[in-house]
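J.: dropping the sequence and predicted coords here.
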Amino acid sequence: MVAAVTIKNTLALGLVLLMAAGPVMADRLKDLTRVQGVRSNQLVGYGLVVGLDGSGDSAAFTNQTFRNMMNRFGITIPEGVNPSIDNVAAVSVHASLPPFAKAGQELDITVSSIGNADSLRGGTLLMTPLKGADDQVYAMAQGSLVVGGFGAEGQDGSRITVNVPSVGRIPNGATIEREVTSPFTQGDTITFNLLRADFTTAKRVVETINGYLGDGMAYAHDATSISVKAPRDPSQRVSFLSILENLEVDPAEEAAKVVINSRTGTIVVGENVRVSPAAVTHGNLTVTIQENPEVVQPNPFAAGETEVVANTQIAITEEPARMFQFGPATTLSEIVQAVNQVGAAPGDVMAVLEALKQAGALRAELIVI
């Protein structure tokens, strides 16, 4: 039996080197920013799913919820009697309330088991209030679940599960009952928040808007927020914003970054990464462990027993490593060429990049995810 341990690359093979070609393309303002105050709100509720085919849960809070529901319908379950209801499951319900949503509109909802229910397939969610962070009810949910997962179990206890059968969705399963007040029509300005904070991009957004509307119409608060003077009339403000969000802006180039995914062996090198003059060599060490068990047989008619004696041989080999040199102000294309010439594996490239960063030769932020 031979066991080989290679101390060089235990990561998944794969190396991605991204290189931007040509100038940065202009983006619409609506793709770079979000309007301050125009946001969604999270809703959550607790309810019961009924009609399950014996795949419900047996949690104590499920029985308590079931009793409370029966009491609301005028049915009293005697104290000390715990009904066995394996077709009922306690669930949490959550949804996202989009901006400007009006009463009477419908939302998609997600229903998740919070007990030990095996599956929600075939179940129906009973009327469940959905509350916001202020503990106010903003929607009512009810309907039949659509469950993508399923499972099967044999009499011997073996089972198989595909996807997650304890989570389902109900398209248009909630009706909005209360509107959220939006600050969109308040004040004399509209504020845009950049998705990625950058002083250069904020400056270019201000210049683009002022170039279209006139000087002094837009000004930046910081690297994220840009305010624009806007009309007070709601209809005019909608048209005004429609014009602004389609203006094209050249975003600033990203900061120099090298991103390493240690789980998959993926490496992404940004365009602005530079390397100071440095010479690099990286060797591979291989340890081989060989087991050759031997059987010891005593002489005929001699006292003793047949035994197996271990015989282990360990060998260490180090492959010759080639040295390669990075010149001053090396560009991304030159880094790619150097890596390809050496033929380094992803694990080796990670080690080289980390060493260059420690040596101060890698002029970029090294991010390991």
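T.: Ah, there it is. What you see is a predicted model; the values in this text were computed from it and never measured. Numbers count the residues shown, from 1 in each chain.
J.: only C-alpha atoms for contact and neighbour calcs from this point on.
T.: Will do.
J.: what lies in contact with the helix or strand harbouring residue 44?
T.: Assessed by DSSP states H and E, residue 44 sits inside strand 41-50. Applying C-alpha atoms under 8 Å, 6 or more residues apart in numbering, the external contacts of strand 41-50 come out as 62, 65-66, 87-99, 120, 123-133, 138.
J.: tell me which residues in that strand are buried?
T.: Of all the residues in strand 41-50, those buried under the rule 16 or more other C-alpha atoms under 10 Å are 43, 44, 45, 46, 47, 48, 49, 50.
J.: residue 87 and residue 54 touch, don't they?
T.: Yes - shown here, residue 87 and residue 54 form a contact pair, counting by C-alpha atoms under 8 Å, at 4.9 Å.
J.: neighbour count for the two, which is higher?
T.: residue 87 (18 against 14; other C-alpha atoms under 10 Å).
J.: so residue 349, which of the three states?
T.: Under DSSP: H, G, I helix; E, B strand; the rest coil, residue 349 falls in the helix class.
J.: please report how far residue 2 lies from residue 316.
T.: Residue 2 is 14 Å from residue 316, where distance means C-alpha to C-alpha, to the nearest Å.
J.: what touches both of these two?
T.: In contact with both residue 2 and residue 316: residue 288, using C-alpha under 8 Å, 6+ apart.
J.: do you know how far residue 29 is from residue 205?
T.: Distance, residue 29 to residue 205, using C-alpha to C-alpha: 8 Å.
J.: want to compare, so here's the second one:
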Amino acid sequence: MNQVLALLLLCCVMAAPVQAERLKDITSVSGVRSNQLVGYGLVVGLDGTGDGTDFTSQTFRNMLNNFGVAIPADVSPESDNIAAVAIHAELPPFAKPGQTIDVTVSAIGDAKSLRGGSLLMAPLKGADGQVYAIAQGNLVVSGFGAQGNDGSRLSVNVPSVGRIPNGASVERAVPNAFSQGDSLVLNLNNPDFTTARRVAEQINGLLGPDAAQAMDATSIRVRAPRDSSQRVSFLSVLENLSVSPGKEVAKVIINSRTGTIIIGENVRVSPVAITHGGLTVAISETPEVSQPDTPLAGGQTVVTPRTGIQVDEGSGHMFEFNTGTSLRDLVEAVNQVGVAPGDLMAILEALKQAGALRAELVVI
């Protein structure tokens, strides 16, 4: 079996087509994913930048009670050197007990900064309520703040958030179905029927007919060995297989807040004529004084208004798109006009309303 897998891997490397992508870059194995963890704890050792909220005092009291330190009920333990924090981390797939993961610590009260603080032991739970890791350690805070006696304050980055590299130890492994059954499913990162068909054809061409079956635009089912070690070797061969993905759907992405416009490669424009430019109408009043030629004959001096109207069509441009106009033609025509991003957005929206833009218009 190992010799067969080695031969298949060699064939994959030698037969890699140009402009193709590795299967591991465009797919993921179904069921193999990370899991989010969250927890709550206390950061101590702050230099007067902590918080004095009620839940922080309650958490501090409970911690001291667990260590046998009894605090009278009428005494509220308050300190600016502690802060209540929320902790979150990402548990990678196949993480085993004893391994470490990074954690992010964020203040949930009115703490000014977590710089110099240390997180006390805090459990991290998953969505099922089980504890999967224990976090503890010294925080690394990139932000800092300074405050003067007159109330002025300067803050760089966010000093109320910090990280602890390798700050949590994994206590429980997440079960997965990677080694179960006689097949595995590959999910495309970007669903596409053409890409799914090509992946199945490439695998079948390598392993034989009916080894892979495209289930839909996202999933491809592949027959796999039942033995765990053989399945790992088998998947290492598949993930290095090169496949040419299908072309993306024609899209035009518009960010109205930043003025960013992204036009996809396959965008086409139907025959249409577009004009761009403003129409300026200037009206001016120039009064004229009219005096009679013979004042002794009883004539009067009058003021006669004279109105002047000027029409300026500006730098109006009209350009025409023929059948099958491509992205390059569209960009060149728009650049010649010299429109601003806002004007280009209006043109693209008008094209879509007119049915001349052969693409999906997405406004974010």
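T.: Now that the structure is in, tell me what you want to look at. These figures come from a predicted structure and were not determined experimentally.
J.: give me the TM-score for this pair.
T.: For this chain pair, the superposition-based TM-score is 0.85 by TM-score structural alignment, normalised by the length of structure 2; 321 aligned residues with a C-alpha RMSD of 1.8 Å.
J.: one step back: the strand holding residue 44 of structure 1: what's the following helix or strand?
T.: helix 60-72.
J.: before we move on, back to that, which of residue 29 and residue 205 of structure 1 has more neighbours?
T.: It is residue 205, of residue 29 of structure 1 and residue 205, that has more neighbours when counted by other C-alpha under 10 Å, with 26 against 22.
J.: Three-state assignment for the more buried one, please.
T.: Of the three states, residue 205 of structure 1 takes helix according to three-state DSSP.
J.: that one maps to what in structure 2?
T.: Matched by TM-score structural alignment, residue 205 of structure 1 corresponds to residue 199 in structure 2.
J.: cool, residue 334 of structure 1 as well?
T.: So, by TM-score structural alignment, residue 334 of structure 1 is matched to residue 329.
J.: just to revisit the earlier point, tell me the buried residues within the contacts of strand 41-50 of structure 1.
T.: Applying 16+ other C-alpha under 10 Å to those flags 62, 65-66, 87-95, 97, 120, 123-125, 128-132, 138 as buried.
J.: do a quick rundown of the helices in structure 1.
T.: Secondary structure of structure 1 (DSSP state H): helices at 29-32, 60-72, 199-213, 234-244, 332-342, 346-358.
J.: how about those in CSV, adding distance to residue 156 of structure 1?
T.: Formatted as CSV, the helices of structure 1 follow (distance: least, C-alpha to C-alpha, whole Å):
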stretch, distance to residue 156 of structure 1
helix 29-32, 56
helix 60-72, 28
helix 199-213, 64
helix 234-244, 64
helix 332-342, 55
helix 346-358, 45
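J.: which among those is found nearest to residue 147 of structure 1?
T.: helix 60-72 (20.6 Å; C-alpha to C-alpha).
J.: what range does that closest one cover in structure 2?
T.: Taking TM-score structural alignment, helix 60-72 of structure 1 hits residues 54-66 over in structure 2.
J.: which residues are in contact with that stretch?
T.: By C-alpha under 8 Å, 6+ apart, stretch 54-66 of structure 2 touches 42, 70, 71, 76, 77, 78, 82, 83, 84.
J.: please apply the same query to stretch 333-353 of structure 2.
T.: Outside stretch 333-353 of structure 2, the residues within contact range by C-alpha under 8 Å, 6+ apart are 254, 259, 260, 261, 276, 317, 319, 357, 358, 361.
J.: buried members of these into PyMOL, please.
T.: Restricted to buried positions by 16+ other C-alpha under 10 Å, the PyMOL selection for the contacts of stretch 333-353 of structure 2 reads:
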select buried, resi 254+261+276+357+358+361
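J.: format the contacts of stretch 333-353 of structure 2 as a markdown table; extra columns: distance to residue 191 of structure 2.
T.: Below are those laid out as a markdown table (distance: C-alpha to C-alpha, whole Å):
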| residue | distance to residue 191 of structure 2 |
| --- | --- |
| 254 | 22 |
| 259 | 28 |
| 260 | 25 |
| 261 | 23 |
| 276 | 38 |
| 317 | 41 |
| 319 | 37 |
| 357 | 23 |
| 358 | 20 |
| 361 | 19 |
